[in-house]
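Asks: sequence first, then the predicted structure, then my questions.
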Amino acid sequence: MRTASLDDLDPIVDLHTQARTAYYQAGGLSETELTSPEARSVRREMWMRAVQDDTRTVLCAVRESEIVGILAMGPPLEADLDASAVGQLHQIHVRPGRWGQGIGSQLHAAFVQLLRDASLTGGVLEAWERNSRAQAFYARHGWKPDGHCRPGPGHANYLRMQLVLGPSS
């Protein structure tokens, strides 16, 4: 696990594209809209801003010099959340061929440790309602829906989930 740099942008964008294509296609969206050059350009710009933003943390999980997973976190985006208490997990993505190998759980553990290091008491994230794999992953790690949602692609919502941290041992 290491902090991402601008040199990682293209591998990060490629991994993000592969992961989101897998789960959005499974949810009924077309590959064309997910992998277009325009969509890739938007993702690259988003990741560049995240890597350069001092309020965000972007980590890469690396195996045999290949980026196999990514995480982005920072302060919560919604005004109803207290940035002095919670951090937002903006993204966890694992290369689809590497799913089920514990990489996502290692990234999640790094997120929890970063919350604890910042003396935060919990986390918040959004999961696309048609991404049952992600929802199950987060539920296994103690996340619970909090009743908030916002519109997402394919006429499906993003569901907000929260994690409350207990005392560390």
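Replies: Cool, the structure landed.
Asks: hey, let's count contacts and neighbours off CA atoms from now on
Replies: Will do.
Asks: just give me the neighbour total for residue 6.
Replies: 13 (other C-alpha atoms under 10 Å).
Asks: with residue 100 instead?
Replies: Counted with other C-alpha under 10 Å, the neighbours of residue 100 add up to 10.
Asks: sec struct for it, please.
Replies: coil (DSSP: H, G, I helix; E, B strand; the rest coil).
Asks: separation between it and residue 29?
Replies: Counting by C-alpha to C-alpha, to the nearest Å, the gap from residue 100 to residue 29 is 23 Å.
Asks: can you pull up the most central residue in this protein?
Replies: Nearest to the geometric centre of the chain sits residue 91, at 1.3 Å (C-alpha atoms, centre = their mean).
Asks: report the next helix or strand after the regular element (helix or strand) spanning that residue in sequence order.
Replies: Residue 91 belongs to strand 86-94 when elements are defined using DSSP states H and E. The helix or strand immediately downstream of strand 86-94 is helix 103-117, counting by DSSP H and E.
Asks: which strands and helices sit next to that following helix?
Replies: Other elements packing on helix 103-117 under the criterion 3 or more C-alpha pairs under 8 Å, 6 or more residues apart in numbering; DSSP states H and E are strand 66-74, strand 86-94.
Asks: what are the boundaries of the strands in this protein?
Replies: Ranges of strands within the chain are 2-3, 57-63, 66-74, 86-94, 122-128, 144-151, 157-164, based on DSSP state E.
Asks: so which of those strands gets nearest residue 51?
Replies: Nearest to residue 51 among those is strand 57-63; the distance by C-alpha to C-alpha comes to 6.0 Å.
Asks: in the closest one, what counts as buried?
Replies: Residues 57-61 are the ones in strand 57-63 that count as buried (16 or more other C-alpha atoms under 10 Å).
Asks: okay, pairing it with this:
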Amino acid sequence: MLIRDAVVGDGPALARVHFDAWHVGYAGLMPQGLLDATTMERRTVSWQLTLSGERTLRENILVAEVNGTPLGFAHTGPGRDADADGAGELWALNVAPSQWGSGLASTLVRTAHDVLRRGGFDRATLWVLTGNARARRFYERHGWSPDGVAREETIRGFTIPELRYTLDLRLT
């Protein structure tokens, strides 16, 4: 396995990972209408725009590659919440369902922790779907804990309940 920075040509592969992870991982947890509206075409366009555009200061997109094939990604950057107060954020972490349980996600999240630390952050946040027990257990195994903040995010007209998790990067 290789963890590397994303390049523009990764767009289609990251779109596939993102699409598959959402459709398998969120089945029964997110409104089916939202999953149906999340198409490969939309994901591909979104990733192409993200990878070809300018990134914010301290923003990173990591790719986990196995035998030359991107099978996971982590997107990190400065905290986006009004109360971020200098924290970093794990904006997204997705892994191909075929890799769940393989250790790829663990390697990827530990590398994301390192990247955030190297970016000058000593703590970080992430948002997780409230009902996603699998993801919540994963993050908790890696030192993250809920901080008591919840929100309802609206995506394409669908309301999604989320919990915020925090991590003291000095302890990982």
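Replies: Cool, the structure landed. These figures come from a predicted structure and were not determined experimentally.
Asks: quick one: TM-score?
Replies: The TM-score (TM-score structural alignment, normalised by the length of structure 1) is 0.86; 164 aligned residues with a C-alpha RMSD of 2.1 Å.
Asks: in CSV, list the strands of structure 1 along with distance to residue 14 of structure 1.
Replies: Putting the strands of structure 1 into CSV (distance: least, C-alpha to C-alpha, whole Å) gives the following:
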stretch, distance to residue 14 of structure 1
strand 2-3, 17
strand 57-63, 13
strand 66-74, 10
strand 86-94, 11
strand 122-128, 20
strand 144-151, 25
strand 157-164, 23
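Asks: among these, which is nearest residue 16 of structure 1?
Replies: For the strands of structure 1, the distance to residue 16 of structure 1 is smallest for strand 86-94, at 6.3 Å, taking C-alpha to C-alpha.
Asks: so what's the gap between the closest one and the chain middle?
Replies: Chain-centre distance of strand 86-94 of structure 1: 4 Å, with C-alpha atoms, centre = their mean, to the nearest Å.
Asks: so which elements touch it?
Replies: helix 9-26, strand 66-74, helix 103-117, strand 122-128.
Asks: any idea of the angle it forms with strand 66-74?
Replies: If you take axes from the mean of the first three to the mean of the last three C-alpha atoms, to 10 degrees, strand 86-94 of structure 1 sits at 160 degrees to strand 66-74.
Asks: what comes up buried for strand 86-94 of structure 1?
Replies: Using 16+ other C-alpha under 10 Å as the test for burial, strand 86-94 of structure 1 gives 86-90, 92-94.
Asks: need the max-distance pair from the residues you listed.
Replies: Using C-alpha to C-alpha, the two most remote members of these are 86 and 94, lying 23.6 Å apart.
Asks: skipping its backbone neighbours, what lies nearest residue 58 of structure 1 in space?
Replies: Nearest non-adjacent residue to residue 58 of structure 1, counting by C-alpha to C-alpha, 6 or more residues apart in numbering: residue 72, 4.4 Å away.
Asks: ignore the last one, residue 170 of structure 2
Replies: residue 122 (5.8 Å).
Asks: what's the match for residue 75 of structure 2 in structure 1?
Replies: Matched across to structure 1, residue 75 of structure 2 falls on residue 72, judged by TM-score structural alignment.
Asks: contacts only, for that match.
Replies: 50, 56-59, 89-92 (C-alpha atoms under 8 Å, 6 or more residues apart in numbering).
Asks: which contacts among these does structure 2 share?
Replies: Retained in structure 2 (both residues aligned by TM-score structural alignment, their matches' C-alpha atoms under 8 Å) from the contacts of residue 72 of structure 1: 56-59, 89-92.
Asks: circling back: with distance to residue 4 of structure 1 added, can I get the buried residues of strand 57-63 of structure 1 in CSV?
Replies: Shown next, in CSV, are these (distance: C-alpha to C-alpha, whole Å):
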residue, distance to residue 4 of structure 1
57, 8
58, 6
59, 5
60, 6
61, 9
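Asks: these two touch, right, the residue nearest to the centre of structure 1 and residue 74?
Replies: No - with contacts counted by C-alpha atoms under 8 Å, residue 91 of structure 1 stays clear of residue 74, the gap being 10.1 Å.
Asks: does the residue nearest to residue 170 of structure 2 touch residue 172 like I think?
Replies: No - between residue 122 of structure 2 and residue 172 there is no contact under C-alpha under 8 Å: 10.1 Å.
Asks: what sits against the closest residue to residue 134 of structure 1 other than its chain neighbours?
Replies: Leaving aside its chain neighbours, residue 134 of structure 1 sits nearest to residue 127 (6.8 Å; criterion: C-alpha to C-alpha, 6+ apart). By C-alpha under 8 Å, 6+ apart, residue 127 of structure 1 lies in contact with 134-135, 158-161.
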